[in-house]
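K.L.:
Prediction below, plus the sequence it came from.
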Amino acid sequence: MPRYLLAIFAFAAITQSGCAIHGQARCPSGEQASTNELTYFGTAKPGGVVSPEEWASYLAKSVTPRFPAGLSVWPAAGQWQSAQGSIVKEASFVLSLVYTPSEANEVAIRALVSEYKLQFQQEAVLRVKSHVCVSL
């Protein structure tokens, strides 16, 4: 087996075992197991950018109805590599959601990502999911 394949398999095994450990961790007394989802939405689209008004409308119609308990949003600037290999630099929005892990919430996240990609002709929306413990 080529060395690079062995390295890839070793890396995958280590990172996946880490996910299993964190996913099964118990929260201290007074805290609740939750998911923190950071979702990165690019704003460049054919013919322009997603305007603040379009973003506010998307939040009101697609995100808030699915996650009415609360959310945080902030503007960001970043870059990513397209499917064609070019580096794309653009303004973006980061959406942070903290929710109880469930199949219904996973379906809701996938739906709002799909809606954004379709509505604003996006190639990708980045999701970063972490298992966390929360308290109020």
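P.N.:
Arrived safely. Since this is a predicted model, take the numbers as computed values, not measurements. Residues are numbered from 1 along each chain as shown.
K.L.:
use CA for all of it now, contacts and neighbours both
P.N.:
Fine.
K.L.:
next one: the top helix by length along the chain to chain centre, how far?
P.N.:
In the chain, assigned by DSSP state H, the helix with the most residues is helix 3-24. Relative to the chain's own centre, helix 3-24 is displaced by 21 Å; criterion: Cα atoms, centre = their mean, to the nearest Å.
K.L.:
next up, a second structure to put side by side with the first:
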Amino acid sequence: MGHTKEPTMIFLRRLPMVLLLGLATGCASQATAPGASTLQGDAAHPAATRGWVETRLYFGLGLVDQPDGGVSEQAWRTFLDQEVTPRFPDGLSVIDVYGQWQGKQQAAPERLRSKQLVVDYPDSPESRAKIEAIRAAWKQRTGDQSVLRVTQPVDVSF
């Protein structure tokens, strides 16, 4: 009988720790599961967010050391309203960035005030054509030689 009481006593002494670990493990899985982004898409519409890409476009607004020259903030917003938003009305992001660009005929890079446009969208030929139309519109409007484009696959969730 002495042998059966001793293991039981050890177990009973460790029971609070076992329960605590079990509760902590259960809470951790409960805390991350319901609200956490799974990068698998919307649980209600999982197929709706498959096959998406993210495109980042970089627009030079003018030289850093000439803040009154180049494209004004108002002119940028007008471009955004006329060329970008109608093509991607569901949403986008614009970030102020510092950029450098060295053209083929330049000895040194130019330091530029810049905007980065970020658009996430279902990948399709139509959407990619919209991106190219935005780039072409900017080059036509400003005379710039280039609008850098970076497109990569993304997993999204809303």
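P.N.:
Thanks, I have it. Everything numeric in this text was worked out from a predicted model, so none of it was measured.
K.L.:
Mind checking the TM-score on these two?
P.N.:
Once superposed, chain against chain, the TM-score is 0.74 (TM-score structural alignment, normalised by the length of the first structure); 109 aligned residues with a Cα RMSD of 1.8 Å.
K.L.:
Just the buried positions in the helix or strand encompassing residue 29 of the second structure, please.
P.N.:
Using DSSP states H and E, residue 29 of the second structure maps to helix 2-32. When burial is assessed from 16 or more other Cα atoms under 10 Å, helix 2-32 of the second structure yields no buried residues.
K.L.:
picking up where we left off before, please work out which residues of the second structure line up with the longest helix of the first structure.
P.N.:
Under TM-score structural alignment, helix 3-24 of the first structure corresponds to no residues of the second structure.
K.L.:
mind listing the strands for the second structure?
P.N.:
Remark: strands assigned in the second structure by DSSP state E are 52-63, 93-101, 110-122, 148-154.
K.L.:
could you measure the corresponding residue of the first structure for residue 83 of the second structure against residue 37 of the first structure, distance?
P.N.:
Counting by TM-score structural alignment, residue 83 of the second structure corresponds to residue 62 in the first structure. Going from residue 62 of the first structure to residue 37 of the first structure by Cα to Cα, to the nearest Å gives 16 Å.
K.L.:
what does residue 119 of the first structure give?
P.N.:
Residue 119 of the first structure sits 21 Å away from residue 37 of the first structure, going by Cα to Cα.
K.L.:
neighbour count winner among the two?
P.N.:
residue 37 (19 against 13; other Cα atoms under 10 Å).
K.L.:
Does that one touch residue 129 like I think?
P.N.:
Yes: Residue 37 of the first structure is within contact range of residue 129, at 4.5 Å (criterion: Cα atoms under 8 Å).
K.L.:
Map residue 141 of the second structure across to the first structure for me.
P.N.:
Residue 141 of the second structure maps onto residue 119 in the first structure, by TM-score structural alignment.
K.L.:
re earlier: which helices and strands does the helix holding residue 29 of the second structure pack with?
P.N.:
Using 3 or more Cα pairs under 8 Å, 6 or more residues apart in numbering; DSSP states H and E, no helix or strand is in contact with helix 2-32 of the second structure.
K.L.:
Which position in the second structure pairs with residue 81 of the first structure?
P.N.:
Aligned counterpart of residue 81 of the first structure in the second structure: residue 102 (TM-score structural alignment).
K.L.:
count of neighbours near its match?
P.N.:
Here the number of neighbours of residue 102 of the second structure (other Cα under 10 Å) works out to 11.
K.L.:
show me the contacts for the closest residue in space to it that isn't next to it in sequence.
P.N.:
Nearest non-adjacent residue to residue 102 of the second structure, counting by Cα to Cα, 6 or more residues apart in numbering: residue 109, 4.0 Å away. When contacts are counted by Cα atoms under 8 Å, 6 or more residues apart in numbering, residue 109 of the second structure touches 100, 101, 102, 103.
K.L.:
got it, and residue 38 of the first structure?
P.N.:
94, 95, 96, 97, 127, 128, 129.
K.L.:
For those, which pairs are in contact in the second structure too?
P.N.:
Comparing these with the second structure on both residues aligned by TM-score structural alignment, their matches' Cα atoms under 8 Å, the contacts found in both are 94, 95, 96, 97, 127, 128, 129.
K.L.:
Pull the number of nearby residues for the fourth one.
P.N.:
Neighbour count for residue 97 of the first structure, taken as other Cα under 10 Å: 19.
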